[in-house]
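[1] got a predicted model here, sequence first, then my questions.
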Amino acid sequence: MQTSQLLLEGVEIMLFGMGSVFVFLVLLIYCIRLMSFLTARFVSEPAATPAPIRAASAVDADADTLAAIKAAIHLHRARRA
């Protein structure tokens, strides 16, 4: 085989491969859209939302916990400097 024939065959194989990947991706997109449509149509009840978690405020923490936090912050800043 000549170089030009090999080059043309390589381009042909490349186009076939890129075309098959493109077709697969388009098919995948349509399958995902179909699944989304079916899910929205048949699952009409909303999901139960969990109760919001109340964040602990500084008032809830006792004095010992606050002192330990302050000491840890001070120690961290002292080591970093």
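    Okay, I see it.
[2] when you work out contacts or count neighbours from here on, use the C-alpha atoms and nothing else.
    OK.
[3] pull the longest helix from the chain.
    helix 3-42 (DSSP state H).
[4] other residues contacting stretch 68-81?
    Around stretch 68-81, nothing counts as a contact under CA atoms under 8 Å, 6 or more residues apart in numbering.
[5] let's see 10 Å
    Contacts to stretch 68-81, defined as CA atoms under 10 Å, 6 or more residues apart in numbering, come from residues A63, D64, T65, L66, A67.
[6] so A68 versus L75, what's the distance?
    Distance, A68 to L75, using CA to CA, to the nearest Å: 10 Å.
[7] alright, now check it against this:
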Amino acid sequence: MTPSQLLLEGVDLMLMGMGSVFFFLALLILAIRLMARLLERIVPAAPVRASASPAPAKAVVPQPDADVLAAIQLAIHQHRARRG
């Protein structure tokens, strides 16, 4: 076979493979949409109830101890001193 014939067969094979993948994906999308419509008919959507629950309270963040704050400040100071 000549190089041009090999190239044409390669392109043909590529188009055939890409076409089959495109067809399969389109078929898959169609099947998913059909199943979604079928499920909508079988199981109707549940009505949304307005909840009377109050808004969530803000979370209380505990403050660190004085010893912890001092250790953090010392670590920051040492880090900055090393960097110059």
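    Now that the structure is in, tell me what you want to look at. Quick caveat, the model's predicted, so the values are computed rather than measured.
[8] picking up where we left off before, adding neighbour count and distance to L15 of the first structure, write the contacts of stretch 68-81 of the first structure out as a markdown table.
    Formatted as a markdown table, the contacts of stretch 68-81 of the first structure follow (neighbours: other CA atoms under 10 Å; distance: CA to CA, whole Å):
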| residue | neighbour count | distance to L15 of the first structure |
| --- | --- | --- |
| A63 | 11 | 72 |
| D64 | 9 | 71 |
| T65 | 12 | 67 |
| L66 | 13 | 67 |
| A67 | 11 | 69 |
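[9] mind listing which of those residues are in helices?
    Using DSSP H, the contacts of stretch 68-81 of the first structure in helices are A63, D64, T65, L66, A67.
[10] same list (those residues) but as CSV, adding distance to F22 of the first structure.
    Below are these laid out as CSV (distance: CA to CA, whole Å):
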residue, distance to F22 of the first structure
A63, 64
D64, 64
T65, 60
L66, 60
A67, 62
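[11] name all residues that make contact with V11 of the first structure.
    Contacts of V11 of the first structure by CA under 10 Å, 6+ apart are Q5, G17.
[12] count the neighbours of the aligned residue in the second structure for A40 of the first structure for me.
    With TM-score structural alignment defining the correspondence, A40 of the first structure maps onto E40 in the second structure. E40 of the second structure has 11 neighbouring residues, counting by other CA atoms under 10 Å.
[13] and E40 of the second structure, how far is that from A31 of the second structure?
    14 Å.
[14] thank you, goodbye.
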